[in-house]
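Student: Dropping the sequence and predicted coords here.
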Amino acid sequence: ECDTQEKINFEVRMREGICRLLAVSTQKEQLLRAVKSLMVCNARIRAYRAQLQGRKGEPGPGSTGEQSSENGTKDRMACRAKVAISDIRIPLMWKGSDHFSKKEKSQRYAVFCLFRMGAEVFDTEVTVVDEAVTDICFENVTIFDEASPDFQVKVEVYSCCTEESLYITNTPKKLAKKLKTSLSKATGKKLKAALEEDSTEPLLPADPVIHGAKYSLLAYTTLGLESADDNFRTHNLTITGNEESSFWLPLYGNMCCRLVVQPSCMARDMMAGFLNHQQMVGGLTSWRRLYCVLRGGKLLCYYSPEEIEAKMEPALTVSINKETRIRAVDKDSKRRAHNFSVINPVAGEGVTQRFAADSRDELHQWMEAFWQHFYDLSQWKHCCEELMKIEIMSPRKPPLFLTKEATSVYHDMS
């Protein structure tokens, strides 16, 4: 809760700085970026406050707890994942006469995207488009670090016509102060108290009014687990406004992007330690000691941890997926045999690999890790078939009003 409050305080300070910048800005490019930043700050403050209010209504720690069960599903929580959205292309549907006329001067629009997931809010750079541009393109890679399998990323596209004249009116005083002075003293105080009762901060001052730099919601969509793919996919957009709106752009109603989901169970070691592996040599049973790592639907077995650092191939790889069956054989402590078998179907027959832990506690730790892994795989579904890669591109910041050519979805769809 303290961490969330600190985030709110930070955004409030950022907001105050942006308002001061707006008061002295004269350049159109600077104003458009500052107004966008102000919108992002406000969105984050609202999201953090909603998170705080939600926590106040949650049951306290200890009232409900995560419990393991024999089949590994009761009250179990799936691992978290990184969700990355990138390479956004939004095709425009200009009339042929508009796009091919090559006018020297046409209306320009500043456009950016806002991404929301829970209390996290991210944005893209502002890009400017006109009738010579066939696709709105955003090169940003936006990453959400703590997504659950039921995540929802709301993508909002905002636009603003940049041809309108820009001027700033005075920043209004605090809304609460206005209420207090415009109404009777007693009524104003009561209303001010009611407005601030459930708020974590006093009421924020109203935004400066920048005529000619007002962004409006142009289109939006929501992406979830079913939308995740290592390749580009097309998603439907819900378009707001119409041709009479000053911010309106002729969208096809589609958006292309990559939505990559990287569950922790695919990218990190979920369990690691030494196990003894049974093998047959010349018809005789022998055991070899291996350092085993559970990750990405596989049990990777090395002779030592140093082999992992040296990026050597594992001595043995055993699949751990929905077809796998694991049986524990917890014998008495006198014989010191804490075995388990991993059985995978191969060509219609079960292939068994037998392992032994050093102690009963270690056996239980491994079994718990397997049950959790099975549950994670079941919840993250197709995202666990193969590790999706998140490509981080170096940030580029070209001048806002520089029109650039891009690979065109428009021409592909025409």
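Tutor: Happy to help now that I have it.

Student: CA atoms for contacts and neighbours, from now on please.
Tutor: Noted.

Student: so the residue nearest to the spatial centre of the chain, which of the three states?
Tutor: Note on the chain: the residue nearest the mean C-alpha position is Phe144, at 2.8 Å, using Cα atoms, centre = their mean. What DSSP: H, G, I helix; E, B strand; the rest coil gives for Phe144 is strand.

Student: Excluding sequence neighbours, find me the nearest residue to it.
Tutor: Of all residues not flanking Phe144 in the chain, Val83 sits nearest, at 5.1 Å (Cα to Cα, 6 or more residues apart in numbering).

Student: Helix, strand or coil: sort out the one you found for me.
Tutor: Assigned by three-state DSSP, the conformation of Val83 is strand.

Student: count of neighbours near it?
Tutor: 23 (other Cα atoms under 10 Å).

Student: what does Ser359 give?
Tutor: Counted by other Cα under 10 Å, the residues lying close to Ser359 total 15.

Student: now do Ser341
Tutor: 17.

Student: my read: it touches Phe355, true?
Tutor: Yes - Ser341 lies in contact with Phe355 (Cα atoms under 8 Å); the separation is 6.3 Å.

Student: Tell me how far Thr324 lies from Val351.
Tutor: For Thr324, the distance to Val351 equals 10 Å [Cα to Cα, to the nearest Å].

Student: which of those two has more neighbours?
Tutor: Using other Cα under 10 Å, the more surrounded residue of Thr324 and Val351 is Thr324, with 17 against 13.

Student: And the top helix by length along the chain, what's buried?
Tutor: Taking DSSP state H as the criterion, the chain has its longest helix at helix 28-56. By 16 or more other Cα atoms under 10 Å, the buried positions in helix 28-56 come out as 28-29, 31-45, 47-49, 51-52.

Student: again, but for stretch 223-242
Tutor: Leu223, Leu225, Ala228, Asp229, Phe232, Leu237, Ile239.

Student: this is the other structure I want to compare:
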Amino acid sequence: MSTDLLISKPVNKEYDLEQKIEVEIKMREGSARLLAAARHRAQSLEAARALLTSNERMSAYMAELQRRKKESSNKPSLPVSAARVSLSDLRIPLMWRDSDHFKNRGDYRRFAVFCLARVGTEIHDTALLCPVDRALTDVTFPDVLIFNNVPAEFEVTLEIYSHILQEDLSIASTPRRIKRSIHSSISRTVGKRLAASLRDELNSGEIGPHFELMASARLTLDDTDDNIHTHDLILNNLENKNHSLPLFGHFCCRLAAQPECVTKEACSGSIILDGQTCWARIQRFTLQAWDSRKLADEEQSPFSILPINRETLIQRSKSSSRELRISNTIEGSEKMTTIRLETADEAQKWLRQLVAHAKDHLRWRHAAETIQDVPSIESARNSFISNKRQGSLYDETPLIESVETDYAATRPTVHEIFGLTPSTSLSSCSSTSSPPSLRSRSLSTSGARKSGSATLRSHWPFSNKNHD
């Protein structure tokens, strides 16, 4: 009977995978029809994004299906601890030239941008941001992407896709009209480069917008934290440089992982703890005990909490097959706790769960030591609806920061250095205005820095996590 169960389990998994492939095939067909029938730019872009996402999911499902069919189905699979992983606060700075952003001239390009995040066969896409042009210093996505049943050895792959909006140029409304009016609107050098890109687009024969992979990144358990950190991007070299999104080479995000045993109990039941009968539960890397099950169901405070972590020693008692010994080192001294079960089988079950719980603590490392917050799907949706675009990274970031607290309260910001009011952004400065020079303002603040004898450090958000 047990052999039949082991064989049928992979078959059910393969059936579920085939069902997912069928769903994505239908989604792909629907997106292709919508793309062919679309008459507005927003419809075409959304359909192209949905089509690309469906293609990526279908490819991932088919590759996983082939991998499972090659593996032997007779091998019993051991239970592996899983977690919920969230990717949020995704922010990608852009690198425009000074004349492009501050003076609003030069680079005419506009883009439509979205991201794909994948863990194994689970792939999520972000919202489509359009248009992204020289007025924006960074691309901010409000999405909170949730991944379920993620093993400790997970790898999150983030991919940034963009499409250049040729028809968004102010000199014309369609590529063909742009091509006819190049000679009278822009310089000869830029015109040749633009005409070549438009000719490729007109002769490609592709239906609808084509999104290209701009950059990618890989994140693991080591990158998880409750705070936002900066990570490196691997930029993709395109043949047509004019289609490349001006990426800075870094991005900011919050990647959090929460093991399932934090919110779900691994085992519960009646035990005898140091001679006292109680109701116990293994959860959140602890063994919690209450006087009765009713108190546990009411979420009352337990009278005993034993840590179950990588340092915990768990073994069966030599004197009785129904007893287990749990040893912890607390404040330099060893504390031994004995629990007694009704039968030897119960003792074996609790021993197995306690040992697995301790191994999970070792496997999840810092994510088990400090519990990270992973929002639920409902709260993630509410965050997506209510979240508004943040301000510019240029406007929000102080140029310098002091380690000392007395100077931190009076450190100059971008607005103070350039003589701007809080309601004025850097992009609103005209070229004819003559604010005090950066050198004079730096000299005026040097006295405060010298008197505080504080060590200054860079405060740009593009520094690596290790430098925070």
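Tutor: It's in. These figures come from a predicted structure and were not determined experimentally.

Student: Let me see the contact set for the counterpart of the residue nearest to the centre of structure 1 in structure 2.
Tutor: With TM-score structural alignment as the criterion, Phe144 of structure 1 lines up with Phe147 in structure 2. For Phe147 of structure 2, the contacting residues are Arg84, Val85, Ser86, Val119, Glu122, by Cα atoms under 8 Å, 6 or more residues apart in numbering.

Student: The stretch 251-400 of structure 2: helices as residue ranges?
Tutor: 293-297, 344-364, 366-369, 377-386, 393-396 (DSSP state H, counting those that start in this stretch).

Student: picking up where we left off before, overlap of the contact sets of Thr324 and Val351 of structure 1?
Tutor: Ile343, Asn344, Pro345.

Student: Let me know the closest of those to Arg15 of structure 1.
Tutor: Closest approach to Arg15 of structure 1 among the shared contacts of Thr324 and Val351 of structure 1 (Cα to Cα): Asn344, at 57.2 Å.

Student: just to revisit the earlier point, now the shared contacts of Thr324 and Val351 of structure 1: which count as buried?
Tutor: Among those, those scoring as buried are Ile343, Asn344 (criterion: 16+ other Cα under 10 Å).

Student: Of the shared contacts of Thr324 and Val351 of structure 1, which belong to strands?
Tutor: Ile343, Asn344, Pro345 (DSSP state E).

Student: follow-up on the earlier one: touching, the residue nearest to Phe144 of structure 1 and Gln262? I think so.
Tutor: Yes - contact status for Val83 of structure 1 versus Gln262: in contact at 6.4 Å, counting by Cα under 8 Å.

Student: Report the aligned residue range of structure 2 for stretch 218-228 of structure 1.
Tutor: Residues 214-224 of structure 2 are where stretch 218-228 of structure 1 lands, counting by TM-score structural alignment.

Student: what about the matching stretch, start to end distance?
Tutor: Start and end residues of stretch 214-224 of structure 2 are separated by 24 Å (Cα to Cα).

Student: next one: stretch 265-278 of structure 1
Tutor: Termini of stretch 265-278 of structure 1 sit 26 Å apart (Cα to Cα).

Student: Not counting that stretch itself, show me its contacts.
Tutor: By Cα under 8 Å, 6+ apart, stretch 265-278 of structure 1 touches 79, 285-297, 353-358, 366, 369, 373, 376-377, 384, 386-387.

Student: Whichever helix or strand Arg439 of structure 2 is part of corresponds to what range in structure 1?
Tutor: Using DSSP states H and E, Arg439 of structure 2 sits within helix 438-452. Counting by TM-score structural alignment, helix 438-452 of structure 2 pairs with no residue of structure 1.

Student: cool, stretch 63-73 of structure 2 as well?
Tutor: Mapped onto structure 1 using TM-score structural alignment, stretch 63-73 of structure 2 spans residues 50-60.

Student: For that stretch, which outside residues touch it?
Tutor: With Cα under 8 Å, 6+ apart as the test, stretch 50-60 of structure 1 has contacts from Glu1, Thr4, Gly118, Ala119, Asp198.

Student: ok, 10 Å please
Tutor: 1-2, 4-5, 44-49, 118-120, 198-200 (Cα atoms under 10 Å, 6 or more residues apart in numbering).

Student: And the strands in the stretch 151-300 of structure 2?
Tutor: In the stretch 151-300 of structure 2, the strands defined using DSSP state E, counting those that start in this stretch lie at 156-164, 212-219, 229-232, 234-235, 250-259, 267-273, 276-283, 286-290.

Student: hang on, the earlier thing: CSV for the buried residues of stretch 223-242 of structure 1, including distance to Leu217 of structure 1?
Tutor: What follows is the buried residues of stretch 223-242 of structure 1, written out as CSV (distance: Cα to Cα, whole Å):
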residue, distance to Leu217 of structure 1
Leu223, 17
Leu225, 24
Ala228, 24
Asp229, 27
Phe232, 24
Leu237, 12
Ile239, 9
